[in-house]
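1. I need the structure of the sequence given here:
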Amino acid sequence: MTSDTTSRMLRLLSLLQTRRDWSGADLADRLAVTVRTVRRDIDRLRELGYPVDSARGHAGGYRLASGTDLPPLLLDDDEAVAIAVALRTAAGGLTGIEETALRALAKLEQVLPRRLRGRVAAVQGSLAGIVWDEDRRGPRADPAVLATLAVACRDHELLAFDYATRHGTTSRRRVEPQHLVASGPLWYLLAHDTDRADWRLFRLDRVTDPLPTGRRVPPREVPGGDPAAFVAGRLTAAPVRHRAVATVRAPAAELRAAHPGLAGRLRPVDDATCRLDASDDALPRIARLLAGLDAEYTLDADPEVLDHLRHAARRLADAARYTDGGSGARPESTSP
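-> Prediction:
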């Protein structure tokens, strides 16, 4: 196949993805070729696995249909599901790219096999998100595990899996899965543990060998009615390595409006003051959170937190003196 033919076929495929139906004459006009050449190129696309339907007669034309398999050299099943969910999420709320995301989503879903559409719907319908002020890096969930849990949430099907605790011990758990919640790069399953008769959170990167039992149960109402808020509260209350609580001279409502991701960490003291729990396992995250506050505050924190903040402040002061001085000589660092 020549390079001209390859380029023309890629252009033809792009056109088929942008509109539901095309007449042979329209395609020939767009590609500056004959209708006969369009027919030959359509046959080549079919040979490569692209599901192109055609109809004869005056109203006939070509349509890129849903396939029994994904077209070759595009996406595997997990990639297709992940991209479709990401595009749906972007189209629903990421400022500035909604229209672009919708166009890309329309192209993908037009050829998405039916078996994958159910997985996409299950994942999307089971998701809730927690917005943090910073991107927390950490282990990602296995797409196959994510898809299995999403379907179990959608179908309200009892699920068994192996779960590793933060201490490294593993046990078999049996739960009624309710919601999947994303917190930064981490995913959590919110479920009712049948053995412990209580709500539990499970990090998906610690879940292995999920096995649907085939038994369906009625859905449960999450305490408070908001899965994301419930999970955020549990995460905030979880034990952390470093304690840091700031008393901020600003109303809690004002701080929530300026920093929506801090909502679960704030507690009002009075009309003009609130407390912010900045505790975390990582000292740099505490420093970045406190540095982002645009109000005066006092701090009650562990000694290692205070030491880290002092060293960070010295480095910032050194950098500021070097930048403002203009002497060309970097000051000697006061950090250890």
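
2. C-alpha from now on. contacts and neighbour counts both.
-> Fine.

3. measure Cys153 to Ala228 for me?
-> 15 Å (C-alpha to C-alpha, to the nearest Å).

4. counting neighbours, go ahead and name the busier of those two.
-> Cys153 (26 against 21; other C-alpha atoms under 10 Å).

5. separation between the more buried one and Asp26?
-> From Cys153 to Asp26 the distance is 46 Å (C-alpha to C-alpha).

6. in this structure, spot the strand with the most residues.
-> Assignment by DSSP state E gives strand 170-183 as the longest strand of the chain.

7. show me what that strand is packed up against.
-> If you count contacts as 3 or more C-alpha pairs under 8 Å, 6 or more residues apart in numbering; DSSP states H and E, strand 170-183 packs onto helix 114-126, strand 127-130, helix 143-155, strand 157-164, strand 186-193, helix 227-237.

8. out of the ones you listed, nearest to Arg321?
-> Among the helices and strands packed on strand 170-183, the nearest to Arg321 by C-alpha to C-alpha is helix 227-237 (37.5 Å).

9. and for comparison, fold this next one:
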Amino acid sequence: MRDTEPHRLVHTGRRWYLIGWDTGRRDWRTYRVDRVRPRTPTGPRFTPRQAPDVDLADYLSRGVSTAPYRYQARITLHAPARIAAERVPPTVGVIEAVDGYTCLLHTGSHSLDELAIHVVLLGFRFQVHEPPELIAHIRGLAARLTDAVG
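-> Next comes the predicted model:
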């Protein structure tokens, strides 16, 4: 059980999360609301802290889509950000517009296969910038796929 100073509720499109200050870890944390059990009676009063980010929805999206994973990927998608955002839920990745035709996808996974398959299935041309392990893994997959058909 954690003691938290709640700050704000934020919705990702699928779930509600509480952003709060974890007094034990002395850091900001995100908590799925469906897993939170309030303390009764309520805990001690506290002075509200400065939020960890101005855009808490973006902060939450980064926290649940990239930060907790072994591999954190940065991928250019050759698609406008608004189109890519229709296919990438905020719990899966953060879309950052580059210009009117391309955007960056920040996403993560514990599996290189999962990252490779996910980005391919989005249906856009893309370029992987990092991590280097993903670049090498996709090269290996491409060679195996080429061998399978040729």
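
10. Provide the TM-score value for the superposition.
-> Between these two chains, after superposing, the TM-score reads 0.63 (TM-score structural alignment, normalised by the length of the second structure); 141 aligned residues with a C-alpha RMSD of 4.2 Å.

11. on that earlier part again, mind putting the helices and strands packed on strand 170-183 of the first structure into TSV with distance to Ala246 of the first structure?
-> As requested, these are exported to TSV (distance: least, C-alpha to C-alpha, whole Å):
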stretch	distance to Ala246 of the first structure
helix 114-126	35
strand 127-130	22
helix 143-155	37
strand 157-164	33
strand 186-193	26
helix 227-237	15
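
12. can you show me the strands along the first structure?
-> Using DSSP E, strands in the first structure cover 52-55, 61-64, 127-130, 157-164, 170-183, 186-193, 198-203, 207-216, 244-248, 266-270, 273-277, 297-301.

13. which residues are contacting the fifth one?
-> Around strand 170-183 of the first structure, the neighbours that count as contacts under C-alpha atoms under 8 Å, 6 or more residues apart in numbering are 126-132, 149-150, 152-154, 156-164, 187-195, 217, 219-220, 227-228, 231.

14. what is the top helix by length along the second structure packed up against?
-> In the second structure, with assignment by DSSP state H, the single longest helix is helix 132-149. With contacts defined as 3+ C-alpha pairs under 8 Å, 6+ apart, the packing partners of helix 132-149 of the second structure are helix 112-121, strand 126-130.

15. turn these into a markdown table, including distance to Val94 of the second structure.
-> Formatted as a markdown table, those follow (distance: least, C-alpha to C-alpha, whole Å):
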| stretch | distance to Val94 of the second structure |
| --- | --- |
| helix 112-121 | 13 |
| strand 126-130 | 15 |
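
16. so which of the ones you listed comes closest to Ala79 of the second structure?
-> strand 126-130 (8.8 Å).

17. now that closest one on the first structure. Mean distance?
-> Superposing on the first structure places strand 126-130 of the second structure at an average distance of 2.0 Å from its equivalents, by mean C-alpha distance after the TM-score superposition for the first structure.

18. what angle sits between that strand and helix 132-149?
-> 140 degrees (axes from the mean of the first three to the mean of the last three C-alpha atoms, to 10 degrees).

19. do you know how far Asp55 of the second structure is from Ser61 of the second structure?
-> With C-alpha to C-alpha as the criterion, Asp55 of the second structure and Ser61 of the second structure are 10 Å apart.

20. neighbour-wise, which of the two wins?
-> Taking other C-alpha under 10 Å, Asp55 of the second structure and Ser61 do not tie; Ser61 has more neighbours (23 against 9).

21. against Glu304 of the first structure, how distant is the aligned residue in the first structure for His110 of the second structure?
-> In the first structure, the residue matched to His110 of the second structure (TM-score structural alignment) is Asp281. To Glu304 of the first structure, Asp281 of the first structure is 12 Å away according to C-alpha to C-alpha.

22. find the residues that touch each one of these two.
-> Between them, Asp281 of the first structure and Glu304 share the contacting residues His242, judged by C-alpha under 8 Å, 6+ apart.

23. counting neighbours, what do you get for whichever residue in the first structure pairs up with Ile83 of the second structure?
-> Alignment note (TM-score structural alignment): Ile83 of the second structure maps to Glu254 of the first structure. Glu254 of the first structure has 12 neighbours, counted by other C-alpha under 10 Å.

24. one step back: excluding chain neighbours, what is closest to the match of His110 of the second structure?
-> Leaving aside its chain neighbours, Asp281 of the first structure sits nearest to Arg241 (4.7 Å; criterion: C-alpha to C-alpha, 6 or more residues apart in numbering).

25. ok, now which ones touch Thr102 of the second structure?
-> Thr76, Leu77, His78, Ala79, Pro80, Ala81.

26. so the last one touches Leu105, yeah?
-> No: the pair Ala81 of the second structure and Leu105 fails to qualify as a contact (C-alpha atoms under 8 Å) at a distance of 9.1 Å.

27. list the residues that contact both of the two?
-> By C-alpha under 8 Å, 6+ apart, the residues touching both Ala81 of the second structure and Leu105 are Ile95, Glu96.

28. show me which of these two is the more surrounded one.
-> The neighbour comparison of Ala81 of the second structure against Leu105 (other C-alpha under 10 Å) goes to Leu105, with 24 against 20.

29. report the contact partners of the more buried one.
-> Here Leu105 of the second structure is in contact with Ala73, Arg74, Ile75, Thr76, Leu77, Gly93, Val94, Ile95, Glu96 (C-alpha under 8 Å, 6+ apart).

30. quick check, nearest of those residues to Ser65 of the second structure?
-> The closest of the contacts of Leu105 of the second structure, once distances to Ser65 of the second structure are taken by C-alpha to C-alpha, is Gly93, at 5.0 Å.
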